[in-house]
Each structure stands twice: as structure tokens, then as C-alpha cells.
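Asker: just the structure for this:
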Amino acid sequence: MSIDLSDEQKAFTEAVDDFCRREAGTREQRGDSPHHPGLYRKMADLGWLGVTIPEEYGGSGAGMLDTCLFLEHVAYGQAPVGGFTTSAIVAAAVQRSGSDEQKKTVLGGLVNGRVYSIAMSEPEAGSDVANLSCRAVRTDDDWIVNGQKTWCSNAHLADAILLVARTGGRPGEHAGLTMLMVPADAPGLRISGIETMGGKEVNDLYFTDVRLPADAVVGTVDKGWQQLMAGLNTERLILAALMLGTAQRAFDDALDFIRQRKQFGRPVGSFQALRHRVADLATEIECCRLLVHRVATLADRDPDKVLPRESSMVKLKTTEVARQVALAGMQMMGGYGYATEYDMERHVRATLVSTIYGGTSEIQRDIIGKTYGL
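Answerer: Sure, this is the predicted structure:
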């Protein structure tokens, strides 16, 4: 499948590249946080955060391919706007299942620079989503939520959090899960940051008698699992596109280094061992680009069709290759790749976790195997 871009898409990616060079071209501009509110606001003002949001809510109404192009080039340019990832995933869920009022609030909010988070994992329920136990109980007029969530990206930045809670059934069952929108400042909700290799990105959430109105439900009560499955294409393409851009950046950074670094009287990149490694990595990245663009095109062709095999393949392949590229880049750069003076150690940290979040590589392989009747 050709990945030739339209003139409009080429102009869009060039504009994103230029913005990233001007606004996030140095480490001083980027800072240490994964999310820079000022840069995020500038992107909102340019209309880029609404790339996949329908025009009626202020977006540009583009498809997944354009969203993937945006994310790929933002990641390549190292623009610290990490809040967009979870926000786009939440917006897609609301666009599919939410009420008109929820769509106006969340989709319009993303276009205007709001950040949203999703709370699904729990201490005893990561890959095993059916084991969720955080519970929302219906009263006459509202919902009362109690329980804990963990590994919630960007919850500390969010205006609201899309909560996946148990409203029926029991842990171990997919039936009985419901999506609810929770204001981040809701009384009874405590957000506690988790220190990680990547800094402050994820959080524990503690719900103690958090009261939500009846209309906080997104979609249908007890049908949250089906709604989650309908969003597989979007979530996995978003994560794959980010890692495609990161892989390309890690590759280019390593290539620049080995062209200049001299040992034994010549650039280290001129040695066959490194030339061959570069050739293999470049080929793998190009395979990932073809796969990302193909799956995005399939998703745009039929937005209502779930692509379990293809979406798992794109997430698995791209995150695994990104990790391979970053680790190889660090090895080729030697001690300099490990030093914080260079960006390679950041690339390593970002790519290592990419094979875990959004469904581990092991889970993706299991899903792919099942699509072949195994």
C-alpha cells in the first residue's frame, strides 16, 4: 500500500516539524516535564489538537491517518505535549459513545487545550481488565464510587477522568463495567503521583464516596467492555504513531553521532558492524511506517470496524522496534548514549515503557494468535 501523502498532509507535517524546531528545538525549551502547558496551548490555538475532532465541535474532522502523522512528527520533534495522547483516547471514546452534552464538553475541550485522562488499571487488574473491582453504586439520583485505580497517565494534569468502574457482576467478568466521566477536582478523589524513570507521568487514584450525577455515564451502563473494545484501533494506532516518531528520532540522533565520532582514525559509523546495524534499523523503521499508515488507512476506510489483529500488530511491531532502535542507539553512542547530556537516554526510557502501556507486547501477541483461531 502506498504511503504517498497529499499536498495538504505534506504541508501539515512540514508545519508541525517547523513548529517543533522553533518551539521545542532545545532542551531548555522542552524542560523536564513530559507536558508543557504553554506549548500545548499554542498547538490548540493552531487548531492541531482537534485534528480528528468533527467540525461541529471545532475540530478539523480529519481521520486516523492525519492523527498518526501529527503524533509521529510531534514525537520526532520531541514536543512535550504528553497530555494529548490520553486526551485523544478519551475524546474518541466520548465521540463513539457519549451524549451530545458530553461530546460538546470533551471534544470541544480537547480542541481548546483541555487535558483528559483515563482510569482503568488497578493494583490487581492490569492486563486482566475483567478483574476490575473499583465500584460505582447507583442511588436514586447519582452514583457513588469507591476503590483505587493506578498507572493513570496525566491524571494530575486533567480536567476530567474517564473512569472504567464495576457497576454489576463481579471481578473476573467483563460484563458489568461502565464508563463514567469524573471531574478531576471531585470531592473524595485523591490523585497521588507515582515516581518513575520517566518522571511524573502516572498516578494512583483513590475514590472515597465520590458522588457523580446520573448523567456521568458515558454510553450504556454495564456495557463498558464492549465500548472499550470498539476503541482498540484508535488507542493502539495513537501509541504506535508516537513510537514511530520516537524511533525515527533515536535513529537520526544515533546516525548523527556515529558520523562524527572518531575512533581508530575514522568515524565509527564507517565500521561494518555499525553500518550493518544502521541498515537493519532503518529497514525496520520503514516497515513500521508502512504498517502504521496501512492500519490507519483501514481504520479511516471503515471507522466502525474493529481491527483486533491489525491494531495489535501495529502496536506490537512499532513499540518493539522503537525499543530496539533506542537501545541500539545507546550502544552505538557508548557512554555518551547513557549521559543525560544527550537525548538518547530519554529515548530509551520512553521506548522501554511503550511495550507495557496500552496492552503489553505479550498481550498483543496473544490477541494476534487468537485471531488465527489458536
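Asker: only C-alpha atoms for contact and neighbour calcs from this point on.
Answerer: OK.
Asker: what is the helix or strand harbouring Thr86 packed up against?
Answerer: Taking DSSP states H and E as the criterion, Thr86 maps to helix 83-97. If you count contacts as 3 or more CA pairs under 8 Å, 6 or more residues apart in numbering; DSSP states H and E, helix 83-97 packs onto helix 100-111, strand 116-119, helix 224-230, helix 232-260.
Asker: what's the first helix or strand after the last one?
Answerer: Elements were assigned by DSSP H and E; along the chain past helix 232-260, the next helix or strand is strand 262-263.
Asker: can you list contacts of the helix or strand just after that following strand?
Answerer: Reading on from strand 262-263 to the C-terminus, the next helix or strand found by DSSP H and E is strand 266-267. Residues outside strand 266-267 that contact it (CA atoms under 8 Å, 6 or more residues apart in numbering) are 258-261.
Asker: any idea how far the helix holding Thr86 is from the chain center?
Answerer: Here helix 83-97 is found 10 Å from its chain centre; the criterion is CA atoms, centre = their mean, to the nearest Å.
Asker: also this sequence, please, to line up against the first:
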Amino acid sequence: MTSTEDVPAHRYEFVESLRDFARRECGTREQRRALSDDDRITHSAELFGKLADLGWIGCAIPEAYGGGGGSTSDACHLVEEMAYGKAPLFGLGVSLVSATVVQRFGTEAQKQDILGGVCRGEVLATAISEPGAGSDAGSMNCRAERRGRKFVVNGQKTWISCAHIASRILVLCRTDGTGDKHAGITMLDIPVGTPGLEIRPIATMGGDEVNDVYLTDVEVDEDRVIGTEGGAWHQIMRCLNADRLMCGAVFLGHARRAFDDALDYIREREQFDRPIGSFQALRHRIADLATEVECCRLLVRDAARKLDRDPDRQVPREASMIKLKVTETAKRIAIEGMQMMGGAGYTLEHDMQRHLRQSIISTVYAGTSEIQREIIGRSYGL
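Answerer: Now for the predicted structure:
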């Protein structure tokens, strides 16, 4: 599903350039295995650097900070096409989501420093979850105690995407525990390498994606507060909404690619003297999956265009619908794609097993499908 029919004329060349880049740099299974060390590495610094050199990482970051001055739609097309091309660039979407918070709440100096770094190819991560604070993010206990013009941070963060490859981490911590649990939370920009900051990778079936982050007497200057001290809860919400939209764009790319891989296989594979895709059981399955992909595409495009028109607009309902629908669809396509491909889908020779490993967790991180349904239901006053 590589049609550009729904791509506006002014973005057509950009999308085509993205597809050409992906075909050239990681268009073969051999290239992808080399870049990812046989699917163990989810982010290629080499490939990320090439994107930075082309000016594409910062496509939606204002020109004043080294970006391209583009829109949310541009960023969505970027991550979608890199996902479709199977480029090992896990840090791309994570960095862009984190950058939206700095762009909205950071000082001018922070924007020049942090956003400029992202445009140059530095990975930016955000640390929210803790061992006792996952879906209930307001229950976080990582503490930052003010001492003069510094904060001293102690605590643990977990499931932190890309912390091991990041240059800096935006850490959410509690600076005041006397009020409501959603108050007294502050976002701190902490460079990786700061004394007392320790990152330990968590082994997963998806490769090197997430980490535990330990903070022991980590000293942070007060000028590294992003936004308002004690008022970061609404920043978290903006981060999560951006994360869900970006996650939707990423897994729209994965869903499209898994669909195309399955379709190519059943067109070519013959049994009983005919392509297996000609049998009604598979032909109807393809029809259902194709329709689901188109629904996902429309959801992502619509929300991105709303934000293009009004970048400050909040779209919590739409973001949760996207996260729910697209990730569940990507998982379904990978599972059904493996079924249609039979034993071939289970082998390392084909990418379907990788589609499955990537999509199976997508309905959990960035807010589980169950949490998305709660958010959507409550948005209707229920």
C-alpha cells in the first residue's frame, strides 16, 4: 500500500524522497540485517545521521532552531515511511515526540540547545513510567529536592524508550508531594552522563528498546526545568497525546508493510495449481485487512491535519482512537499475515516474524488499548 493519492501535492515530492531513501538504504533484507545486527539493534546511528544530514529529522521543527519549519503531517509522513521501509530508527519517533514538549514549553535557550541537537541527529528521550506508576502516571515517586539553585534527583524510571542511545532525557519527577497527585510534578532536562544517572537495558523479544533509569543524588541546575516547576502534568498530557499520534503514524507504516508483504507472498505462492491468494478464504481476509488499513490511514491523516491548522489544539480523543485502532490493526495484520504465509512467515528469511514482534507490544506501550478505551469512553461523559 504505497499509493500517494491522499498526499497533498506540496508533500508529494517529500514522501517520494522518503520512500526512495528507504529503498536505497534498507530496501533489502540483507541491508536491514546488517544495520540492525540481525534485528537485535532497533536504532541505527548511521542511518539516523544520514536523515539528519538531509534535514529530515527536524522537518517539523521551526527553522529558527535548525529545522525545516514543516507541519505535524510532515512528521507523520516521515515516521510512517521509515516504518514502512523497515528502517531501524526506533529513536526517530521518540525524539520527535519529546521535541514537541520542548518546542511548546521550553525557554528560547532550551529550544536552541535541545531542538537544535535533535535536528543534528541527537536522540531525545522522555522518562515518565516508574515501577509503581505505569498507566497511573500521577503516582510517580521519583523525587527532585530543591537545594538553592539546583535540584537533587533520586528515584527509578522504567520502560524508558531509547534512554540507552539518548543524549539527554526529559525526566518527570515530583518536586512537591503535599497536594493533589497531579500537582507538584516537574520536568527536568538531564544530559546522559550526568553523575548519578545510570541506564540499564531491559531485555525484550523486540530487541534493545527500553531501559531502567536509576537516579542517585543527580544534581540538576534550575535552568534545566522545562516549563513550570511543579506544573508539568499538562505537559505530560501533551507529550502523551503527541506520542499516541506519532505511534499511530509509525504503526500505520508497519501495518501497510506487513499487509504488502503478506499480499506479495500469497500472490506468488502456489498450491493446487493456483496462487493461494485466489482462494476465497484468503481473498476475503485481504479485503478485510485492506479496509482496516484505510480506516487507520484516515484517522492519522485527519488528526495531523487538525494540528496543522492549529498546533496548540489538544486532540486527546482522536489521539487515543488512533493509538487504539492502528496498533490493534497492525498486530492483527502481523498475526494473520503469518497465518497466511504458513511456516515461511515464522522464518528469519522473511520479515513477518519481525512485524509480529514489533506490533505485539504496540498495544501496551504509550498507553494500553484498555486505557485508550477508557479515555475515549470518558470523553463522551461516561
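Asker: report the TM-score for the pair.
Answerer: Here the superposed chains carry a TM-score of 0.97, computed using TM-score structural alignment, normalised by the length of structure 1; 373 aligned residues with a CA RMSD of 1.4 Å.
Asker: before we move on, the earlier item: in structure 2, what stretch matches the helix holding Thr86 of structure 1?
Answerer: Using TM-score structural alignment, helix 83-97 of structure 1 lines up with residues 91-105 of structure 2.
Asker: what's in contact with the longest strand anywhere in structure 2?
Answerer: Longest strand in structure 2, counting residues (DSSP state E): strand 210-221. Outside strand 210-221 of structure 2, the residues within contact range by CA under 8 Å, 6+ apart are 149-164, 188, 190, 194-203.
Asker: type out the ChimeraX command that picks the buried ones from those residues.
Answerer: Filtering those down to the buried ones (16 or more other CA atoms under 10 Å) takes a single ChimeraX command:
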select :150,151,152,153,154,155,156,157,158,159,160,161,162,163,164,188,190,197,198,199,201
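Asker: who's sitting farthest from the centroid in structure 2?
Answerer: Centroid-distance maximum for structure 2: Asp273 at 43.2 Å, with CA atoms, centre = their mean.
Asker: tell me the counterpart of that one in structure 1.
Answerer: By TM-score structural alignment, Asp273 of structure 2 lines up with Gly265.
Asker: which residues of the stretch 51-200 of structure 2 fall in strands?
Answerer: 124-127, 143-147, 150-157, 168-174, 185-191, 197-202 (DSSP state E, counting those that start in this stretch).
Asker: Gly367 of structure 2: which of the ones you listed is closest?
Answerer: With CA to CA, the closest approach to Gly367 of structure 2 among these belongs to strand 124-127: 13.9 Å.
Asker: give the burial count for Glu108 of structure 2, as a bare number.
Answerer: For Glu108 of structure 2, the neighbour count with other CA atoms under 10 Å is 11.
Asker: that one and Tyr65 of structure 2, how far apart?
Answerer: In this view, Glu108 of structure 2 and Tyr65 of structure 2 are 9 Å apart by CA to CA, to the nearest Å.
Asker: what is the equivalent residue in structure 1 for Glu122 of structure 2?
Answerer: By TM-score structural alignment, Glu122 of structure 2 lines up with Arg114.
Asker: mind listing what that match touches?
Answerer: Counted by CA under 8 Å, 6+ apart, Arg114 of structure 1 has contacts 87, 158-159.
Asker: one more pass at 10 Å, please.
Answerer: 37, 40-41, 44, 49, 83-84, 87, 105-108, 157-160 (CA atoms under 10 Å, 6 or more residues apart in numbering).
Asker: among the residues you listed, which two are most distant?
Answerer: With CA to CA as the measure, no two of the contacts of Arg114 of structure 1 lie farther apart than Pro37 and Thr105, at 19.4 Å.
Asker: which one's more surrounded, these two?
Answerer: Neighbours were counted for Pro37 of structure 1 and for Thr105 using other CA under 10 Å; Pro37 has more, 18 against 15.
Asker: I figured that one hits Val81, correct?
Answerer: Yes: the pair Pro37 of structure 1 and Val81 qualifies as a contact (CA atoms under 10 Å) at a distance of 7.5 Å.
Asker: give me the common contacts of the two.
Answerer: In contact with both Pro37 of structure 1 and Val81: 43, 115, using CA under 10 Å, 6+ apart.
Asker: the alignment partner in structure 1 of Arg332 of structure 2: what secondary structure?
Answerer: Correspondence of Arg332 of structure 2 to structure 1, assessed by TM-score structural alignment: Gln324. What DSSP: H, G, I helix; E, B strand; the rest coil gives for Gln324 of structure 1 is helix.
Asker: alright, that wraps it up for me.
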